[in-house]
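>>> The sequence and its predicted three-dimensional model are supplied below.
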Amino acid sequence: MSQSLYSLDDKVLAFPHHHLALSEPNGLLAVGGDLSPDRLTLAYRHGIFPWFNEGDPILWWSPDPRAILPTEHVYTNRSLLKFIKKCDYRVTLNKAFVDVIAYCANAPTRDDDTWILSDMIQAYSRLHKLGMAHSIEVWQNDQLVGGLYGVAINGFFSGESMFYLRPNASKIALLALTKKLKHAGINFVDCQILNPFLQSMGAIELSRCDFLMRQQDVVSQRVADHFWHASDLSFR
C-alpha cells in the first residue's frame, strides 16, 4: 500500500478529506479504526464506506467515479415487465434483516470470497437495531427468495449487497426500494461501484465531486419518522 495512506486513530473518528484517496487501488482512503456505530455513521454521512477481505485491516473507500441509480430512471426491459405482471412475489421492508445479510454473505451465486465477514455482519446488525441499516425482502409464499440491504441516513441510501434464489428476485427488491425512495422525493441510490447488473437497471457513474455534491443534498433531506418502519412494499 502507498505510504501516503491515512491510518485512522482508534480514539478519533475523523476521516481524511476525499482528495487524499488513492487512485490505485481506486478510492482507498484510509485504513484501520473500527466498525462502531459512530464511526460507520460518520463514514456514510460523508459518502465513505468500508470494504475489506478476510485477513485485511479495515479499509475505507471513496471511489472516483461513483455509481448511483437515479430513482427516476430505473430501467425495466420487456421481459422483466412481463415477469412482474405474472409473478407471485411479495416484498417487505425490515422484516428479516439478519436473514438477508446472511444470504448476501453466502449467496449461492457468489463466485468469489465474501467480504461480508462476521465482524461486518455484527456491525451492520447493530446499525439495523439503531434504525440506520435496512433490508428489503422478496418472498415467494413464505420463503425468502431475494433481497438487499444498505445504510440510510436521512434521504441518503447506500446499497451494500443483494442476493437472489429465484429469477429476478434481486431486481424486484431494487425496484421496490427505488419506488419507495422516489415517492419520498429521494432521487438516487448510492451503488458505490458500477457492475453489469446495476448498469442493466439504469445505474450511471458520476465523478466523485459530483457524487459528493448530490450526496450532501440527500443526506440532509429529512424523511418521516416512520419511513423505515417494517412494512409491505409495492414494486409494480
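The structure has been received and is ready for your questions. Numbers count the residues shown, from 1 in each chain.
>>> C-alpha from now on. contacts and neighbour counts both.
Noted.
>>> now for the biggest helix by length in the chain, which elements pack on it?
Taking DSSP state H as the assignment, the helix of the chain that covers the most residues is helix 169-183. Secondary structure elements in contact with helix 169-183, counted by 3 or more Cα pairs under 8 Å, 6 or more residues apart in numbering; DSSP states H and E, are strand 89-93, strand 133-140, strand 143-153, strand 156-164, strand 188-192.
>>> what is the orientation angle of that helix with strand 89-93?
Computed with axes from the mean of the first three to the mean of the last three Cα atoms, to 10 degrees, the direction of helix 169-183 lies at 50 degrees from that of strand 89-93.
>>> ok, second structure coming up, stack it against the first:
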Amino acid sequence: MVSRPEPRLTPELLLHGYAQGVFPMAESRDDPEIFWVDPQRRGVLPLDRFRISRSLARRMRRGGFEIAVNGDFQAVLEGCADRPETWINDEIFDLYTALHRMGFAHSVEIRHDGALTGGIYGVTLGSAFFGESMFSRRTDASKLAMAWLVDRLRLGGFTLFDAQFLTPHLASLGFVEIPRARYKAALAEALALPGDFIAPGPPAPAQEVLQRSAQTS
C-alpha cells in the first residue's frame, strides 16, 4: 500500500514515519516526489538467525580490508545511489544526511587499500534498526559490512532488524518475511526498548565476530 505525503518531508517527520512502520521512497533519482511505503509483508532478520557462510568466514579471517563505523556516511549513501536505477533522490540524500548528523542514521563501511568498496546504512529508533540500502564494489564487501553490522546490533541491544523487502540474497543470510500486523507488533516492542549503536565501540576483530555469531546462531 502506498500513500502520498502532503508536506515536504523533514527529518522529524521521517522518524515519525519509521515509528509508524512506513518508510519513504522515490520512483527514481530524478523524480522529486517522495511517497510512503507500507508493505503487506516485511523482510526482517531475527538477529539469532544471521548466517555467516564458510566462505565468508574464510574471507573474514583472511583480512586485507578495513572496517569502520560512521567513518564516511555520505560516501556510503553515494555508493548505494551509484547504480542505474535508485530510489535515492537529492531530497532523500539530504534527509538521511541530516538524520546522521542528529545521531539517528549510521553506516558500516568496508575499505580495501583505503578505497571504499562496500557499505550499508540505516536508521535507529529504540532497539529497532531500519536497514535502508547497501552496496558492493568488490566481492563480498557488502556481506562483510552485514556481518559487522549484525554483531554491532547484537552487542547494542537491538531486537529488530527491518530490511523492508525480502530478496533472495537477504534470504540466504537468514532474513525472513513476516506479515504487516506481526511486523507492527515487533516494531512496537522494539521502540519501547533501548538500543545503542555507538556503545559497542570500534569494530571488533574478525575472530571475535565469528565466535559471537557461532554462539548466537
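Here it is on my side, so go on. Remember, predicted model here, so these are calculated numbers, not experimental data.
>>> on that earlier part again, counterpart of the longest helix of structure 1 in structure 2, which residues?
The alignment of helix 169-183 of structure 1 onto structure 2 (TM-score structural alignment) covers residues 141-155.
>>> before we move on, back to that, mind putting the helices and strands packed on helix 169-183 of structure 1 in a markdown table, distance to residue 45 of structure 1 included?
Formatted as a markdown table, the entries for those read as follows, by distance: least, Cα to Cα, whole Å:
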| stretch | distance to residue 45 of structure 1 |
| --- | --- |
| strand 89-93 | 22 |
| strand 133-140 | 13 |
| strand 143-153 | 7 |
| strand 156-164 | 8 |
| strand 188-192 | 12 |
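>>> Please identify the most buried of these.
For these, ranked by mean neighbour count under the definition mean count of other Cα atoms under 10 Å, the leader is strand 133-140 at a mean of 26.
>>> Contact partners for the closest residue in space to residue 164 of structure 1 that isn't next to it in sequence?
Using Cα to Cα, 6 or more residues apart in numbering and skipping the chain neighbours, the partner closest in space to residue 164 of structure 1 is residue 146 (4.0 Å). With contact taken as Cα atoms under 8 Å, 6 or more residues apart in numbering, residue 146 of structure 1 is in contact with 100, 137, 138, 139, 162, 163, 164, 165, 166, 169, 170, 173.
>>> And these, which is closest to residue 209 of structure 1?
residue 162 (26.6 Å; Cα to Cα).
>>> who touches the closest residue to the closest one other than its chain neighbours in this structure?
Taking Cα to Cα, 6+ apart, and ignoring the residues beside it in sequence, residue 162 of structure 1 has residue 148 as its nearest neighbour in space, at 4.0 Å. Residues touching residue 148 of structure 1, when contacts are defined by Cα under 8 Å, 6+ apart, comprise 100-101, 104, 135-137, 159-163, 170, 173-174.
>>> And residue 207 of structure 1, by the same measure?
Shown in contact with residue 207 of structure 1 (Cα under 8 Å, 6+ apart): 64, 65, 66.
>>> Repeat the analysis, applying 6 Å as the threshold.
Residue 207 of structure 1 is in contact with 64, 65, counting by Cα atoms under 6 Å, 6 or more residues apart in numbering.
>>> That one maps to what in structure 2?
In structure 2, residue 207 of structure 1 lines up with residue 179, judged by TM-score structural alignment.
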